[in-house]
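Asks: Have a look at this fold, sequence not included:
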């Protein structure tokens, strides 16, 4: 049996598709950020042509989940098991080699455009109730190139359920400073609380 794919007639002529969906390019001064439709990811961030995050080509998937946003949990849930009001919840195992549910439910989901301007883009995706996470929530992510050319990222979880929904939001930016050896750099975060993972 032979089959062949034919171009989708609904895609406008000249429209480019990418492995991570639509690419939203933000420019301000010498700052450039490229945000992806898939996982509301940050594919590239640079200032004066100095890469500040690990990047990858537009025809590639994100290596090691570089740049993706994480919702409704970050990190890993061992064996995919957690408890809600004493009742066991079983998430799908998405990291088979470690038997974990990894990095939330939206890492392979397309986000829809909510708002776009010259210097910012806001994307949103919905998590529908399912086994392991019985809540209806929307994850909204805004990227903004600020006046000082820094990149601001705001994440919000909107609970459309009839009950409180536990959540953690995270990001996977893979920071760098040009060609500097990351093992020689120190990142300092002004935080009041530190949560140690299992």
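Replies: Received it, and whenever you're ready, just let me know what you need. What you see is a predicted model; the values in this text were computed from it and never measured.

Asks: C-alpha only now, for contacts and for neighbours.
Replies: OK.

Asks: all strands for the protein, in order.
Replies: Remark: strands assigned in the chain by DSSP state E are 23-28, 31-36, 42-47, 50-51, 69-70, 76-78, 81-84, 87-90, 100-102, 112-116, 120-127, 137-145, 151-159, 170-171.

Asks: Out of those strands, which is the most enclosed?
Replies: strand 69-70 (a mean of 26; mean count of other Cα atoms under 10 Å).

Asks: residues contacting the most centrally placed residue in the chain?
Replies: Against the mean C-alpha coordinate of the chain, by Cα atoms, centre = their mean, the closest residue is residue 69 at 2.2 Å. Contacts here follow Cα atoms under 8 Å, 6 or more residues apart in numbering; on that basis residue 69 touches 39-41, 107, 169-172.

Asks: Recalculate using a threshold of 7 Å.
Replies: Residues counted as contacts of residue 69 (Cα atoms under 7 Å, 6 or more residues apart in numbering) are 39-41, 170-172.

Asks: Show me which of those residues is closest to residue 85.
Replies: residue 170 (23.8 Å; Cα to Cα).

Asks: surely the closest one meets residue 74?
Replies: Yes - counting by Cα atoms under 7 Å, residue 170 touches residue 74, with 5.2 Å between them.

Asks: before we move on, the earlier item: setting aside sequence neighbours, what's the nearest residue to the residue nearest to the centre of the chain?
Replies: Sequence neighbours aside, residue 171 is the residue nearest to residue 69 in space, at 4.4 Å (criterion: Cα to Cα, 6 or more residues apart in numbering).

Asks: CSV please, covering the strands of the chain and showing distance to residue 190.
Replies: CSV is the format used below for these (distance: least, Cα to Cα, whole Å):
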stretch, distance to residue 190
strand 23-28, 26
strand 31-36, 24
strand 42-47, 22
strand 50-51, 23
strand 69-70, 21
strand 76-78, 24
strand 81-84, 30
strand 87-90, 34
strand 100-102, 26
strand 112-116, 30
strand 120-127, 25
strand 137-145, 21
strand 151-159, 16
strand 170-171, 17
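
Asks: between those, which gets nearest to residue 180?
Replies: Among the strands of the chain, if distance is taken as Cα to Cα, the winner is strand 50-51, at 10.1 Å.

Asks: thinking in terms of the whole chain, how far from its middle is the closest one?
Replies: Centre-to-centre, strand 50-51 and its host chain are 20 Å apart (Cα atoms, centre = their mean, to the nearest Å).

Asks: before we move on, what about stretch 184-196?
Replies: Centre to centre, stretch against its chain (Cα atoms, centre = their mean), the figure for stretch 184-196 is 21 Å.

Asks: about what we covered before: please identify which of the strands of the chain is closest to residue 197.
Replies: Across these, closest to residue 197 is strand 76-78 (Cα to Cα), at 8.9 Å.

Asks: another one to put next to it:
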């Protein structure tokens, strides 16, 4: 369980628009615009149940907490017990780490950490910069493989956006939904899907992954959220138990659930190679 002491955060932005950033996990505890909270906060201190956890070097689950990469089998922590799963690994290796503040000013902060874990084949340097700019919250993520071996990589974020009453999700471009024959792990098949044609998606039980879509717009009586993604082609929509009845998790990702095993969206970083991605949240 990952808990967040309230004394361990930085604030970026101004009184009318600011964010609280925790050094542990580079976790975004809250975004506030004109006095209105944008993110559902974790109720029990577990980071993946609120705010915006950052997920590196994998998002969502890795089946049985193991994978084979370049002929070697690796074992990850079986840490999904916080969601009632005692078999798999969930949401990366950096959420429990203390990130170092590299630089900051009133409207921006950059944090850095390193991944050097027996369950991972190489060493990664990970930097994330959060910026409040022109009415938006930006996250820019840069990962470099500083080790000698190739490295598998998926990057994600898990924002829970507060909603009120019915909500709708719009997308600019075509999307496809991943197929889950066992209800948990995708089999590589994709099916055309459209949220644009669904009037009441809040009535659906969503814990689903999609590819494409361009900019995403989440609308409810509470606010309108625009989520733009850079090199994060995948996204998940979650309105299950931890979202409650007052939020939706709209999660940008570079790859699919269990990509370390199924290869969907998996990025392989050569030694010395760098990868960049990010997302922008605009609130109306």
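Replies: Nice, thanks for sending it over. In this text the structure is predicted, and so the values were computed from the model without any measurement.

Asks: follow-up on the earlier one: kindly state which residue of the second structure is aligned to the residue nearest to the centre of the first structure.
Replies: Per TM-score structural alignment, the equivalent position to residue 69 of the first structure in the second structure is residue 54.

Asks: And for residue 53 of the first structure?
Replies: By TM-score structural alignment, residue 53 of the first structure lines up with residue 39.

Asks: That match touches residue 161, doesn't it?
Replies: Yes - at 4.7 Å, residue 39 of the second structure and residue 161 qualify as touching, with contact defined as Cα under 7 Å.

Asks: Tell me which of the two has more neighbours.
Replies: Taking other Cα atoms under 10 Å, residue 39 of the second structure and residue 161 do not tie; residue 161 has more neighbours (25 against 22).

Asks: Leaving out the residues flanking it, which one is nearest to the counterpart of the more buried one in the first structure?
Replies: Alignment note (TM-score structural alignment): residue 161 of the second structure maps to residue 175 of the first structure. Once flanking residues are discounted, residue 175 of the first structure sits nearest to residue 53: 4.4 Å by Cα to Cα, 6+ apart.

Asks: quick one, what contacts the one you found?
Replies: 44-45, 173-176.

Asks: need the contact list for residue 125 of the first structure.
Replies: 110-112, 138-140.

Asks: what's the closest of these to residue 86 of the first structure?
Replies: residue 138 (25.0 Å).

Asks: quick one, helices of the stretch 101-250 of the second structure?
Replies: Counting by DSSP state H, counting those that start in this stretch, the stretch 101-250 of the second structure forms no helices at all.

Asks: how close does the alignment partner in the second structure of residue 107 of the first structure sit to residue 38 of the second structure?
Replies: Taking TM-score structural alignment, residue 107 of the first structure has residue 95 as its aligned residue in the second structure. According to Cα to Cα, to the nearest Å, residue 95 of the second structure stands 21 Å off from residue 38 of the second structure.

Asks: if we can go back for a sec, contacting residues for the match of residue 107 of the first structure?
Replies: Neighbours of residue 95 of the second structure in contact, by Cα under 7 Å, 6+ apart: 24-25, 54.

Asks: quick one: it from residue 46 of the second structure, how far?
Replies: Using Cα to Cα, residue 95 of the second structure is found at 11 Å from residue 46 of the second structure.

Asks: Count the neighbours of residue 184 of the first structure for me.
Replies: So residue 184 of the first structure, with other Cα under 10 Å, has 6 neighbours.

Asks: sorry, that was for residue 261 of the second structure
Replies: 14.

Asks: Can you classify it by secondary structure?
Replies: Three-state assignment for residue 261 of the second structure (DSSP: H, G, I helix; E, B strand; the rest coil): helix.

Asks: Let me know whether it touches residue 67 as I believe.
Replies: Yes - the pair residue 261 of the second structure / residue 67 is scored as a contact, 5.8 Å apart, by Cα under 7 Å.

Asks: Still touching in the second structure? Go through the contacts of residue 125 of the first structure.
Replies: Contacts conserved in the second structure for those, using both residues aligned by TM-score structural alignment, their matches' Cα atoms under 7 Å: 111-112, 138-140.

Asks: Switch these over to TSV; also include distance to residue 124 of the first structure.
Replies: Converted to TSV, those look like this (distance: Cα to Cα, whole Å):
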residue	distance to residue 124 of the first structure
111	5
112	5
138	7
139	5
140	4
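
Asks: From residue 60 of the second structure, how far off is the residue lying farthest from the centre of the second structure?
Replies: Farthest-out residue of the second structure from its mean C-alpha position, per Cα atoms, centre = their mean: residue 71, at 28.4 Å. To residue 60 of the second structure, residue 71 of the second structure is 23 Å away according to Cα to Cα.

Asks: one step back: residue 183 of the first structure: which of the strands of the first structure is closest?
Replies: Closest among these, using Cα to Cα: strand 50-51, at 16.2 Å.

Asks: Quick check: the closest one compared with the second structure, mean distance?
Replies: With mean Cα distance after the TM-score superposition for the first structure, strand 50-51 of the first structure departs from the second structure by a mean of 1.6 Å once superposed.

Asks: I'd like to know which elements that strand is packed against.
Replies: Contacting strand 50-51 of the first structure under the criterion 3 or more Cα pairs under 7 Å, 6 or more residues apart in numbering; DSSP states H and E is no other helix or strand.

Asks: Quick check: residue 141 of the first structure touching residue 122?
Replies: Yes - between residue 141 of the first structure and residue 122 there is a contact under Cα under 7 Å: 5.5 Å.

Asks: Residue in the first structure paired with residue 5 of the second structure?
Replies: That one, residue 5 of the second structure, aligns with residue 19 by TM-score structural alignment.

Asks: Next up, the contacts around the nearest residue to residue 169 of the first structure once chain neighbours are set aside.
Replies: In space, residue 169 of the first structure comes closest to residue 71 once its chain neighbours are excluded; the distance is 5.1 Å by Cα to Cα, 6+ apart. For residue 71 of the first structure, the contacting residues are 103-106, 139, 168-170, by Cα under 7 Å, 6+ apart.

Asks: Residue 70 of the second structure now?
Replies: Counted by Cα under 7 Å, 6+ apart, residue 70 of the second structure has zero contacts.
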